[in-house]
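**Q** here are the coordinates; sequence isn't available:
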């Protein structure tokens, strides 16, 4: 008996590792080499490749394909129909599996609905990618990114609240919801641990 829930229409190939309290919903396919943590939710019509790791408490909404060489740390949110890639310059008639680029999405990041994460980038912890954005370069921790191509327009707290800070300079601000303190030094934002 498994310790995770799997809908009867889902396919989980032999060898896949799925942690306890995870949920695999309708018409989802998990390949045999996948490593999925505890408390993960894989929505309807999700695909998870062989060379994929998904950390604890990630939420992957409907119609998302997590292709080989994509790695999600804990508590990543993948909005409905967002897109990952793993080949930078694909052609149908040319095999490029040896050219897969690694994509790393760090802890707590949010990837909005219909956004695209071009392969080979690192998306920083607790960053927030707006709906429909196209990310083609590394994203700083806590950065708020929107547009095509994505540009930083602000900063976000771990709670998901926009912080009242400029993009550059040195400053300190508190999250309007949790009152946690964040410090901007040399255009890098970090949470001040109390």
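**A** Cool, the structure landed. All values derive from a computational prediction rather than experimental measurement.

**Q** rest of the way, CA atoms for contacts and neighbours
**A** Noted.

**Q** I'd say residue 69 and residue 54 touch.
**A** No. Counting by Cα atoms under 8 Å, residue 69 sits too far from residue 54 to count as a contact (11.1 Å).

**Q** more neighbours: which of the two?
**A** Applying other Cα atoms under 10 Å to residue 69 and residue 54 shows that residue 54 carries more neighbours, namely 25 against 22.

**Q** residue 73 versus the residue nearest to residue 87 when sequence neighbours are not counted, what's the distance?
**A** Among residues not flanking residue 87 along the chain, residue 100 sits closest, at 5.1 Å (Cα to Cα, 6 or more residues apart in numbering). As judged by Cα to Cα, to the nearest Å, residue 100 and residue 73 stand 19 Å apart.

**Q** cool, and residue 45?
**A** Taken as Cα to Cα, the span from residue 45 to residue 73 is 21 Å.

**Q** hang on, the residue nearest to residue 87 packs against residue 84?
**A** No. Applying Cα under 8 Å as the test, residue 100 and residue 84 come out as separate, 11.9 Å apart.

**Q** and here is the other one:
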């Protein structure tokens, strides 16, 4: 898996560059990228982010500084994905509309979450693992579920109390 035409700032940590697929993207300083991550052309990752193994950041995704993306997180960039046009020809770059997604500073996206395109996840927001985000998430909010809806993190059981 290649690292091609990627702008990677000083201090970024790719523990095993042979196990990532980075092309045409920008990676901020001191960001750590786990194995089997793909970050596509036109995606931007801020400084001091942590990208977990098997995450997929497609074209149009922008992460501010200090964002955590858990293992297996998937972003999308097309509201109406299709393989072929109405005429039956394979779709090309001019046959679809890129939808951008922005993630604010300090946001946390839990493992295996799916983020639909065209959304903003606000600064300091939390997305619970396994959630499917279909709407904007306000700054500081916490969301969970399919589809993701607001919840208060204090409603979760304390680990010490649960055992």
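**A** Yes, it's here. Small disclaimer: the values here were computed from a predicted structure and weren't measured.

**Q** got a list of what the aligned partner of residue 132 of the first structure in the second structure touches?
**A** For residue 132 of the first structure, the aligned residue in the second structure is residue 130 (criterion: TM-score structural alignment). Counting by Cα atoms under 8 Å, 6 or more residues apart in numbering, residue 130 of the second structure makes contact with 110-114, 144-145.

**Q** what's the ChimeraX line that selects buried ones from these?
**A** Applying 16 or more other Cα atoms under 10 Å to the contacts of residue 130 of the second structure leaves a buried subset, and the ChimeraX line that selects it is:
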select :110,111,112,113,114,144,145
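
**Q** so which of the contacts of residue 130 of the second structure hold up in the first structure?
**A** Shared with the first structure under both residues aligned by TM-score structural alignment, their matches' Cα atoms under 8 Å, the contacts from the contacts of residue 130 of the second structure are 110-114, 144-145.

**Q** need the residues you listed in JSON lines (columns: distance to residue 12 of the second structure and secondary structure).
**A** Below are these laid out as JSON lines (distance: Cα to Cα, whole Å; DSSP: H, G, I helix; E, B strand; the rest coil):
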{"residue": "110", "distance to residue 12 of the second structure": "21", "secondary structure": "coil"}
{"residue": "111", "distance to residue 12 of the second structure": "21", "secondary structure": "coil"}
{"residue": "112", "distance to residue 12 of the second structure": "23", "secondary structure": "coil"}
{"residue": "113", "distance to residue 12 of the second structure": "24", "secondary structure": "coil"}
{"residue": "114", "distance to residue 12 of the second structure": "25", "secondary structure": "strand"}
{"residue": "144", "distance to residue 12 of the second structure": "30", "secondary structure": "strand"}
{"residue": "145", "distance to residue 12 of the second structure": "32", "secondary structure": "coil"}
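
**Q** and stretch 11-27 of the first structure, what's buried?
**A** Using 16+ other Cα under 10 Å as the test for burial, stretch 11-27 of the first structure gives 11-12, 16-27.

**Q** hang on, I meant stretch 147-155 of the first structure
**A** Per 16+ other Cα under 10 Å, stretch 147-155 of the first structure contains these buried residues: 147, 150-151, 154-155.

**Q** these in helices, which ones?
**A** Nothing among those maps onto helices, per DSSP state H.

**Q** quick check: of those residues, which lies closest to residue 181 of the first structure?
**A** Of all those, residue 181 of the first structure sits closest to residue 155, with 12.8 Å by Cα to Cα.

**Q** how about the contacts made by the spatially closest residue to the closest one that is not a sequence neighbour?
**A** Leaving aside its sequence neighbours, residue 155 of the first structure sits nearest to residue 143 (Cα to Cα, 6+ apart; 4.7 Å). Residues in contact with residue 143 of the first structure (Cα under 8 Å, 6+ apart) are 124, 126-128, 152-156.

**Q** sweet, I'm off.
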